[in-house]
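Enquirer: Below is the sequence, then the predicted model.
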Amino acid sequence: MTSTRKAPRVGAEGIDPQLRNLAIVVVLGAIMTVLDGTIVNVAIASLGRDFGTSLSTVHWVVTGYTLALSMAIPLTGWSVWRFGARTMWLVSIGVFVSGSLLCGLAWSIPTLIAFRVLQGVGGGMLLPVGQMMLAREAGPERMGRVMSIVSVPAMLAPVLGPLLGGVILDDLNWRWMFFVNVPFCALALVAALRMLPRDTERSGDARLDVVGILLLCPGLAALVYGLSEAGNGTSLTGARFLFSVSAGAVLVAAFVAHALRIRDGALIDLRPLGTRAFTTATGGLFLYSGAMFGVMILVPLFAGIVRGDSALDAGWLLAPMGLGAMMTMSVSGRLSDRYGGRRFAVGGVLCVLAGVLALTGIGPGTGRAMIMVAMFGVGLGHGLIAPCLLSMAYQGLPRTAVPAATTGANILIRVGSSFGTAVVAVILQIAIRDEIPGTSGNLPEAAERHATDTPTLLTSAFTGTFWWVAAILLISLFPILAIPRRPKETHVNAQ
């Protein structure tokens, strides 16, 4: 292995030119790949009409991307260690843009699904690889600020994805949802070739943990798929949920045992990640991600089903969340570097909780302004939480453990978001069944009922589910409060 690293030249804001260039490249490349996880959601009906196929089949356009994304994430640590971060960044963005172009040219639903899987392989590696590069370059003194940068794409995706998808569907063909990626990714490729330093930290003899791949990759895919099936409301999907989640849990547990047993060469070396800081920060991030994805699913659903808003109008209700997050995210990383991130993460959770509690009081006649104010409050808290928890997860870890920590954190976020989606779906389904007997908890079926009290009953189901989301947020405070204080020697002047 070869490793050379110049000391960073820190400027007035603590960000040297090399780190700034690296951040630009990461955001340029990652933002479109993360957006693609949500942008296609609004096009499901259009794809079904154009290809003349069922919505359950078209759903695999989304599911295929998600599963490929989940299976690719565990490979990032080894691939960076073997080939270098710059090389893997270029390869990943090349795979993603190739998949995007092919998706736009797809001539049938099977080809579109296949090309979406190709997209997911590239997209699944891009954000973790970028996060690794930033974490290595920043060091502990600037970790909060770089995590603020790397959180931008993940924060914008759920907000901008449905909006951008709605605009494209209103004015253009669905194929432009994929073609729009090409110029952005081409720009990211050019920027990477010009700005990224050549790989100096890699090991040509790093062996691939085949057993680990065979256990973890399909295990994560089974978990994510099973959780995505939760709440669909049929005995068949319920059986798929139980089988997939059980099989996934067994495979992931087997991987953990395998990784802890072998001395070195595991796909993800779990032993350095047993620190209190990593386990508590990522535990809090897992629970918080579940709650946040629950909010971002419930708000558009409520707008579309109860209020009768269009997909674009429903998407606009999430926009204030992005605005609020951008406001606090711009300072949260710097504050975390200077004072430690735990207090700001706790404050962020309480801010998000206040916004969710406001949503428990909405009704069929609630104005858009009230919902948007609540989402703005959620965004203010979100901008504090994500960067702080990500930066604290690296606290005390050696530089060599950064790839494993990045991979592990991204896996937990992916599974946490799927967990949140599943919990919300199941709770909402049960609430609808209780409020409107005879609907089996099916949301479209309940919405089609024309009784005068149907909107009120549906609203009650939604508000009850928001209370459960609030409970998950409260539970996330326990691991966050258990995060150790940052050691005194890392309390340096962040300026």
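Expert: Here it is on my side, so go on.

Enquirer: alpha carbons only for contacts and neighbour counts from here, please
Expert: Fine.

Enquirer: And the strands in the chain, which stretches?
Expert: Using DSSP state E, no strands are found in the chain.

Enquirer: Do I have it right that M177 meets L163?
Expert: No - using CA atoms under 8 Å, M177 is not in contact with L163; the gap is 11.4 Å.

Enquirer: Give me the distance from stretch 297-313 to the chain's centre.
Expert: The chain centre lies 21 Å from the centre of stretch 297-313; the measure is CA atoms, centre = their mean, to the nearest Å.

Enquirer: what does that stretch contact?
Expert: 42, 162-163, 166-167, 314-315, 317-318, 364-365, 421, 424, 444, 447, 455, 458-459, 462, 466 (CA atoms under 8 Å, 6 or more residues apart in numbering).

Enquirer: buried subset of these?
Expert: 42, 162-163, 166, 314-315, 317-318, 364, 421, 424, 447, 455, 458-459, 462, 466 (16 or more other CA atoms under 10 Å).

Enquirer: So which of the residues you listed are in helices?
Expert: Among the buried ones among the contacts of stretch 297-313, the ones falling in helices (DSSP state H) are 162-163, 166, 314-315, 421, 424, 447, 455, 458-459, 462, 466.

Enquirer: Need those residues in a markdown table (columns: distance to V299).
Expert: Formatted as a markdown table, those follow (distance: CA to CA, whole Å):
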| residue | distance to V299 |
| --- | --- |
| P162 | 12 |
| L163 | 14 |
| G166 | 16 |
| A314 | 8 |
| G315 | 9 |
| T421 | 13 |
| V424 | 12 |
| A447 | 16 |
| P455 | 15 |
| L458 | 13 |
| T459 | 11 |
| F462 | 9 |
| F466 | 10 |
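
Enquirer: Pasting the second one now:
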Amino acid sequence: MGEAMTDNSTEATPRFPLKFFTSRPNYHWYVVATVCIGAFMAALDGSIITVALPTIDREFNVNVSESAWVALAYLLTLTALLAMFGRIADIVGRRPLYTIGFSIFIIGSALCGASPTLSLLIGFRVLQGIGATMLQANSVAIVTAAVPQKVRGKAIGIQGSALAVGLSLGPAIGGLLIGFFGWRSIFYVNVPVGIIGTALAAMILPIDLHKDASAKSNFDFLGAFLLAVSLIAFLLGLNQGNDDGWGSPIIIGYFVATVLFAVLFYFQEKRHTSPLIDLGLFKIEQLTWGNITGSLSYGVMYGVLYIVPYFFEDVLHKPSSASGLLTTPLPIGMMLLAPVAGKIADKFGSKLPTVTGMGIATLGTIALIFVDDKTNLLFIIIALFFVGVGMGVFTPPNNSSVMGSTPPNRLGVSSGMLNMSRSLGQSVGIAYAFAIFQGVILIYHFTPKNAPVGPLIAGFKWTFIGVAIFGAVALFISLFRGNVEKVALPEEAHIIEL
């Protein structure tokens, strides 16, 4: 009888991922849905903060330059650590790192909401960013490993849609939460959603089959440090260049540090037996060019997304609430087309949708060059929608080409690099657009705050020309890339006792 009891207790022991999910023929879609929760939350928290900053200014009685660090701390953390956590995931497994990341994200969010001072809020945003980095560094890798090759593009497209939804809904959700419950609620809302996401990750995500266990005792800490410093210096230079002046000593110092630490990182990776980023990966054509075009595409998207609200407010004299709403056709277009583009890539390969998508996005940006104070609002909305549609058609097959050409034991670091490229493209696109805009207006001896309509329109026109060049370069590269030779990966639908 005692023996029977032992058997029963053993059978009752929870086993993860649950067989209830792994035994289903469509198990991989449960994995995709789970990953989309993390992708959505991480993207949402990157955009939701924008509407809260004025309230935070008043709450802590600080100026805009100080509160901007609440947003910047998250972005810096995310970009600087993506490659490192991607590499760690290759060593210890994507499943545990993703689940732990969700837990850190929850704790960081709760602490942000409870922060009594601005300094603590910025510090806890770094903690929250670490959790978000662990989610983003693993999301595409988990999808790539778990989803059969024939529908991989569609799955990556759905994950991309989750990112787009998070980015687009962030300001709207943030505005509602702040209006009803105050600014702290934008952080507290992450807690219940995060708990659900963590539980689902534990119950559903597959066990990793491909780990680089040889690197576990020889992790490249110095390489991680050098890369992080280089990226942080670069982003600080970009973000503060418009305010401090591109020729100021501090900005020049940031870019000198960027180059210096990047060179040191390169030589560290060459000599290390288990480098943070295997430089041999860059010999894979699709991986290298896919990251470059991905970065350029996000430069287009964010260059447009961040400059257009100023056009709505300063030229068309729309209220800020309306300008935010009028920019949503861009992320909506991306959200609607991403899954469709993934299916096209699965059937025809990556080249056709990447070329088509970047062509549409570039045409949408070119259309914006011709807007002025008499332009019909519908024309601008359609142009923005075209940029979003182009991004939606381009991004999933481009990401699929990168991940599909990556060796199985490097999926984590490749996913981290892909997301890092996106963050860099985002930062470069914003800084590039504002630098052109401000520079053109200065030629007319005005500043953006006091410029009349004529110089403002000239500033917008040349900004969109500059952003369209990014799109044209990405289109040219995509046109001469071949189709990816996808790496066939076994499904990681394995059960293990936790």
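Expert: Good, I have the coordinates. Since this is a predicted model, take the numbers as computed values, not measurements.

Enquirer: Read off where stretch 99-108 of structure 1 ends up in structure 2.
Expert: Using TM-score structural alignment, the residues of structure 2 aligned to stretch 99-108 of structure 1 are 108-117.

Enquirer: meant to ask about stretch 126-137 of structure 1, not that
Expert: By TM-score structural alignment, stretch 126-137 of structure 1 lines up with residues 135-146 in structure 2.

Enquirer: Quick one: average offset of that stretch versus structure 1, please.
Expert: Compared with structure 1 after the fit, stretch 135-146 of structure 2 shows a mean deviation of 1.3 Å (mean CA distance after the TM-score superposition for structure 1).

Enquirer: buried set for that stretch?
Expert: 135-146.

Enquirer: cool, stretch 50-61 of structure 1 as well?
Expert: Judged by neighbour count (16+ other CA under 10 Å), stretch 50-61 of structure 1 contains these buried residues: 58-61.

Enquirer: What is the end-to-end distance of it?
Expert: Using CA to CA, to the nearest Å, one end of stretch 50-61 of structure 1 lies 14 Å from the other.

Enquirer: what about it, distance to the chain center?
Expert: Mean-position distance between stretch 50-61 of structure 1 and its chain equals 24 Å (CA atoms, centre = their mean).

Enquirer: could you pull out the helices for the stretch 251-400 of structure 2?
Expert: Remark: helices assigned in the stretch 251-400 of structure 2 by DSSP state H, counting those that start in this stretch are 285-314, 320-326, 329-348, 351-368, 377-404.

Enquirer: matching residues in structure 1 for the second one?
Expert: This points to helix 320-326 of structure 2. Using TM-score structural alignment, helix 320-326 of structure 2 corresponds to residues 311-317 of structure 1.

Enquirer: returning to that earlier point: quick check: neighbours shared by M177 and L163 of structure 1?
Expert: Residues touching both M177 of structure 1 and L163 by CA under 8 Å, 6+ apart: I39.

Enquirer: so what corresponds to M392 of structure 1 in structure 2?
Expert: By TM-score structural alignment, M392 of structure 1 lines up with S401.

Enquirer: Identify the residue spatially nearest to its match, adjacent ones excluded.
Expert: Leaving aside its chain neighbours, S401 of structure 2 sits nearest to V484 (5.5 Å; criterion: CA to CA, 6 or more residues apart in numbering).

Enquirer: Over to I104 of structure 2?
Expert: Leaving out its chain neighbours, the residue that sits closest to I104 of structure 2 by CA to CA, 6+ apart is G131, at 4.8 Å.

Enquirer: Check the burial of T406 of structure 2 by counting its neighbours.
Expert: The tally of other residues near T406 of structure 2 (other CA atoms under 10 Å) stands at 24.

Enquirer: N181 of structure 1 reaches G94, doesn't it?
Expert: No - N181 of structure 1 is beyond contact range of G94, at 11.5 Å (criterion: CA under 8 Å).

Enquirer: between the two, who's got more neighbours?
Expert: Comparing N181 of structure 1 with G94 by other CA under 10 Å, the one with more neighbours is N181, at 23 against 18.

Enquirer: M391 of structure 2 and G357 touch, don't they?
Expert: Yes - here M391 of structure 2 reaches G357: they are 6.1 Å apart, a contact under CA under 8 Å.

Enquirer: out of these two, which sits in the more crowded spot?
Expert: The neighbour count for M391 of structure 2 versus G357, taken as other CA under 10 Å, is higher for M391 (33 against 29).

Enquirer: Trace stretch 424-434 of structure 2 over to structure 1 and give me the residue numbers.
Expert: Using TM-score structural alignment, stretch 424-434 of structure 2 pairs with 415-425 in structure 1.

Enquirer: Stretch 250-257 of structure 2 too?
Expert: Matched against structure 1 by TM-score structural alignment, stretch 250-257 of structure 2 falls on residues 240-247.

Enquirer: what's the average distance of that stretch to structure 2?
Expert: Stretch 240-247 of structure 1 sits 1.9 Å off on average (mean CA distance after the TM-score superposition for structure 1).

Enquirer: What are the buried residues along that stretch?
Expert: Neighbour-count burial for stretch 240-247 of structure 1 [16+ other CA under 10 Å]: 240-242, 244-245, 247.

Enquirer: How much space separates A303 of structure 1 from L390 of structure 1?
Expert: Separation of A303 of structure 1 from L390 of structure 1 (CA to CA) stands at 32 Å.

Enquirer: In terms of neighbours, single out the busier of these two.
Expert: The residue with more neighbours, out of A303 of structure 1 and L390, is L390; 27 against 20, by other CA under 10 Å.

Enquirer: In contact with the closest residue to the more buried one other than its chain neighbours, which residues?
Expert: Excluding its sequence neighbours, the residue lying closest to L390 of structure 1 (CA to CA, 6+ apart) is M147, at 6.3 Å. Contacts of M147 of structure 1 were listed using CA under 8 Å, 6+ apart, and they are 131, 135, 333, 386-388, 390-391.
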